[in-house]
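[1] requesting a structural model of the entry that follows:
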Amino acid sequence: MILVKTETGQQVFKDRSIRLTPRQRSAFILFDGRRSIGDILTACEGMTAQDVDQMIELGLLGPAGQAVASAAAASQPAAVAAPVLLEADALDLASRAAAARELEPASSPAGRSLQQRYKDAYPVATQLTGGLGLRGFRLNLAVEGTSSYEELLALAPKIRASVGPEKAAMLDRALGI
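    Below you'll find the model as predicted:
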């Protein structure tokens, strides 16, 4: 299947209103309507089909060759929500994603690999630290600089101290602690 960037996706990529992992951002650039999903997954080390599915669900990518009207209609809810994505909306999005993962079979912390835990926890951690504003800028940079579960786990106590135990509970679930 060949995918292209939607107007919403291009806007989100520019204004960063929805947090994408560095791998997702790199892959997003490659979706030009000429390469297949398989080609892009091969070109972007660490990228998975679930990452692509997430970008499709967010309305950032759509099938190539569809009529412009149908693509715009399909991405309309995301186009309306993306520019006004506030901290509360971002946290709500993350909590809905976490709740959906909890409903899946074999989603127990013991059943997930460390890489999967990292993939689950990274967006939650960036949303939490990004919501701190300037006082959490360095912590947000530290989170964005992580590349493994262990590094993110080491930052979890600092995140918990900054955002409070209620918001940090979502991160703890994603990390499996």
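[2] contacts and neighbour counts: CA atoms only from here.
    OK.
[3] which parts of the protein are strands?
    Per DSSP state E, the chain carries strands over the ranges 2-5, 32-36, 61-63.
[4] buried sites along the longest one?
    Yep, that's strand 32-36 we're talking about. Across strand 32-36, burial judged by 16 or more other CA atoms under 10 Å covers Gly33, Ser36.
[5] contacting residues for the residue nearest to Leu114 when sequence neighbours are not counted?
    Excluding its sequence neighbours, the residue lying closest to Leu114 (CA to CA, 6 or more residues apart in numbering) is Tyr149, at 5.9 Å. Applying CA atoms under 8 Å, 6 or more residues apart in numbering, we find Tyr149 in contact with Leu114, Gln115, Arg117, Tyr118, Leu175.
[6] for comparison, sequence B:
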Amino acid sequence: MILVKTDAGQRVLKDRSVPLSPRQRTAFILFDGKRSVDEVLAAGMGIAREEIDQMVELGLLGLVAGSKPAAPAPELAKAPEAPAAASNAPVVTAKAAEPAPPSGRSRQQRYKDAYPIATQLTGALGLMGFRLNLQVEGTSSYEDLVALAPKIRAAVGAEKAAALDRALND
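    The predicted structure is shown next:
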């Protein structure tokens, strides 16, 4: 299966509007419409297949037309306005299959909302919060950020961490 950056993916690469972990960003750059998913996974970036699937679900990466999808991805639909930048071939994107929690927001959306808050809180700690900030930047999933939330809360205080708690739990 060969993936390429969609138009939305190209914008995100430039404006960083969707927070990607350093591993995701590095692997994201490698998707040029020529390399297969297996080649990117084997490149030693330390990225997991789930992280790549996450970028596909966000619409940042799409399947190059003519490329065969992975076996467990039967829900592929053509994206009408997302031509492949590298090969001028149509791009196909996957539909999100994750059920939404009771609040209506997916875990990915909660992560997307909470990540900038966590980086802002830990970044404001200065040199004392440097390691904690690196840990936040190393997260790649909702679960990772939830596991780190108690450390952030202890470092910044419950009042400042309230916004992070709302983003993770509401």
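[7] list buried residues within the contacts of Tyr149 of the first structure.
    So, by 16+ other CA under 10 Å, the buried ones in these are Leu114, Arg117, Tyr118, Leu175.
[8] in helices, which of those residues fall?
    Leu114, Arg117, Tyr118, Leu175 (DSSP state H).
[9] rebuild those as a markdown table, extending it with distance to Leu30 of the first structure.
    Compiled in a markdown table, those are given as follows (distance: CA to CA, whole Å):
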| residue | distance to Leu30 of the first structure |
| --- | --- |
| Leu114 | 27 |
| Arg117 | 26 |
| Tyr118 | 23 |
| Leu175 | 30 |
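[10] which two among those residues are spaced furthest apart?
    Farthest-apart pair in those is Leu114 and Leu175; separation 8.5 Å (CA to CA).
[11] next, the buried residues of the biggest helix by length in the second structure.
    Ranked by residue count, the top helix of the second structure under DSSP H comes out as helix 107-123. In terms of neighbour count (16+ other CA under 10 Å), helix 107-123 of the second structure has its buried residues at 107-119, 121-123.
[12] what's the end-to-end length of stretch 141-158 of the first structure?
    One end of stretch 141-158 of the first structure to the other measures 13 Å (CA to CA, to the nearest Å).
[13] give me the number of residues near Ala161 of the first structure?
    If you count neighbours by other CA atoms under 10 Å, Ala161 of the first structure ends up with 10.
[14] that one maps to what in the second structure?
    Aligned by TM-score structural alignment, Ala161 of the first structure pairs with Glu159 of the second structure.
[15] need the contact list for its match.
    Applying CA under 8 Å, 6+ apart, no residues qualify as near Glu159 of the second structure.
[16] repeat the analysis, applying 10 Å as the threshold.
    Contact partners of Glu159 of the second structure, counting by CA atoms under 10 Å, 6 or more residues apart in numbering, are Arg153.
[17] what's the distance between the aligned partner of Leu63 of the second structure in the first structure and Gln24 of the first structure?
    Aligning on TM-score structural alignment places Leu63 of the second structure opposite Pro63 in the first structure. For Pro63 of the first structure, the distance to Gln24 of the first structure (CA to CA) stands at 17 Å.
[18] repeat that for Gly136 of the first structure.
    23 Å.
[19] also Ser70 of the first structure?
    For Ser70 of the first structure, the distance to Gln24 of the first structure equals 25 Å [CA to CA].
[20] one more: Leu41 of the first structure?
    Using CA to CA, Leu41 of the first structure is found at 10 Å from Gln24 of the first structure.
[21] now the common contact residues for those two.
    Common neighbours of Leu41 of the first structure and Gln24 are listed as Met47, Thr48, Asp51, Val52 (criterion: CA under 10 Å, 6+ apart).
[22] chain center to the longest helix of the second structure: distance?
    Distance of helix 107-123 of the second structure from the chain centroid (CA atoms, centre = their mean, to the nearest Å) equals 12 Å.
[23] and what of stretch 160-172 of the first structure?
    Its chain's C-alpha centre and that of stretch 160-172 of the first structure lie 18 Å apart, by CA atoms, centre = their mean.
[24] list the buried residues for that stretch?
    Within stretch 160-172 of the first structure, the residues that qualify as buried are Arg160, Ser162, Lys167, Ala168, Met170, Leu171, Asp172, counting by 16+ other CA under 10 Å.
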